[in-house]
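**Q** after the sequence you'll find the predicted model.
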Amino acid sequence: MNSFVHRTLVVQLQAGTADRFPVLAHLGYDAEDPYAVTAVFSHDGRVLARWRLDREMLADGLRRPVGLGDVRMRPVATGHWEELRLDFFGDPRSGGGQHHAAVFAWAPAVTAFLRDTYAVVPPGRERVRVDDFLAEVIAES
């Protein structure tokens, strides 16, 4: 069985007060890191940002507002179009405030991606190999 899931979505990025514009979101899931989803946002072949997201938080964000700090998610309904809004907060601005970008993803596409990850590692069946983790930490010391 394949232990990796990848899906590329076209999402809408909104930075500050600018209009939304399309970018690619490359979502990745690896059974070796069962709690995390990697999201790489790109445009014209350039990586704009890379984030590691909590898989359970991503699923919860489809149903209700979740998150504190740098990453927040919530469902957004615009007519009959269901979206997941992901808010990313970065470093402080020199004039005050904080860098901020919002990404809007089509909720059914995120749901389908998550369903594929659950086929690899069902929710509640995630395992962390503590011995492997400790060996890696000790090796890096």
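**A** Sure, I can see it.

**Q** alpha carbons only for contacts and neighbour counts from here, please
**A** Will do.

**Q** ranges for the helices of the protein?
**A** 55-61, 107-120, 130-140 (DSSP state H).

**Q** so what's residue 14 up against?
**A** 20-21, 101-103 (CA atoms under 8 Å, 6 or more residues apart in numbering).

**Q** repeat that for 6 Å
**A** For residue 14, the contact set (CA atoms under 6 Å, 6 or more residues apart in numbering) comprises 20, 101-102.

**Q** so which of these wins on neighbours?
**A** residue 102 (19 neighbours; other CA atoms under 10 Å).

**Q** tally of neighbours for the nearest residue to residue 40 once chain neighbours are set aside?
**A** Of all residues not flanking residue 40 in the chain, residue 50 sits nearest, at 4.4 Å (CA to CA, 6 or more residues apart in numbering). When neighbours are counted by other CA under 10 Å, residue 50 registers 13.

**Q** in addition, the following structure is provided for comparison:
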Amino acid sequence: MNTFVHKTLVVQLHAPGTGRFPVLAHLGYDADDPFAVTIVFAHDGHVLAQWRLDREMLAEGLNRPVGVGDVRLRPADTGMWHELRLEFLGEPRPDGGRQRAVVHAWAPAVAMFLRETREIVPPGRERSPVDELLADILATG
């Protein structure tokens, strides 16, 4: 049984003052870490950033605004396109500001990736090593 899903998407990075430009987003899901999705953003063979997101938060972001803090997601319609808007906030700078990146992904492609992850581990069926550890502790206690 396959326990890993990988998709590469071309997404649009919105940079202040320059508009949008294409970058690659490598989405990864591993059943051994069933609650997380990893996204690696790359351009010209260089990794720009890597983020780990909650799988259900990513799914909810396709339908409504979610996230408080470093990651915020929301659906966005731009005419014919249904997009997922991902906003990432970086570490605070000495001046009190923060780096900010906004990425626009084609929502149907993200939804298809999530469907594939759900075929491997359906929502509510996630298990992590902590589950077994707690079961062992409770059985011996």
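**A** Now that the structure is in, tell me what you want to look at. Just so we're clear, the structure is a prediction, and the values are computed from it rather than from any experiment.

**Q** care to give me the TM-score?
**A** Comparison of the two superposed chains (TM-score structural alignment, normalised by the length of structure 1) gives a TM-score of 0.90, and 134 aligned residues with a CA RMSD of 1.5 Å.

**Q** which of the contacts of residue 14 of structure 1 does structure 2 keep?
**A** Retained in structure 2: 20, 102, out of the contacts of residue 14 of structure 1 (criterion both residues aligned by TM-score structural alignment, their matches' CA atoms under 6 Å).

**Q** between the contacts of residue 14 of structure 1, which is nearest residue 7 of structure 1?
**A** Using CA to CA, residue 102 comes nearest to residue 7 of structure 1 of these, at 19.7 Å.

**Q** got the contact list for the closest one?
**A** 13-14, 86-87.

**Q** can you pull the contacts of the closest residue to it other than its chain neighbours?
**A** Setting aside the residues directly before and after it, residue 102 of structure 1 is nearest to residue 87 in space (CA to CA, 6+ apart), at 4.5 Å. Neighbour list for residue 87 of structure 1: 71-72, 101-102 [criterion: CA under 6 Å, 6+ apart].

**Q** try it again at 10 Å.
**A** Residue 87 of structure 1 makes contact with 13-15, 67, 69-74, 100-104 under the criterion CA atoms under 10 Å, 6 or more residues apart in numbering.

**Q** which of the residues you listed count as buried?
**A** Burial by neighbour count, 16 or more other CA atoms under 10 Å: within the contacts of residue 87 of structure 1 this picks out 13-14, 71-74, 100-104.

**Q** among the residues you listed, which are in strands?
**A** If you go by DSSP state E, those have 13-14, 71-74, 100-104 in strands.

**Q** could the residues you listed be laid out in a markdown table, adding distance to residue 119 of structure 1?
**A** Below are those laid out as a markdown table (distance: CA to CA, whole Å):
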| residue | distance to residue 119 of structure 1 |
| --- | --- |
| 13 | 29 |
| 14 | 32 |
| 71 | 26 |
| 72 | 26 |
| 73 | 23 |
| 74 | 24 |
| 100 | 33 |
| 101 | 31 |
| 102 | 29 |
| 103 | 26 |
| 104 | 25 |
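
**Q** ok, the residues you listed vs residue 118 of structure 1, which is closest?
**A** residue 73 (19.9 Å).

**Q** burial check on the nearest residue to that closest one once chain neighbours are set aside, number of neighbours?
**A** Excluding the flanking residues, the one nearest residue 73 of structure 1 by CA to CA, 6+ apart is residue 86, at 4.5 Å. Applying other CA under 10 Å, we find 22 residues neighbouring residue 86 of structure 1.

**Q** cool, and residue 124 of structure 1?
**A** 9.

**Q** that one maps to what in structure 2?
**A** Under the alignment (TM-score structural alignment), residue 124 of structure 1 pairs with residue 124 in structure 2.

**Q** residues touching its match, list them.
**A** So residue 124 of structure 2 contacts residue 118 (CA under 10 Å, 6+ apart).

**Q** if I look at it, how far off is residue 34 of structure 2?
**A** Look at residue 124 of structure 2 and residue 34 of structure 2: by CA to CA, to the nearest Å, they are 10 Å apart.
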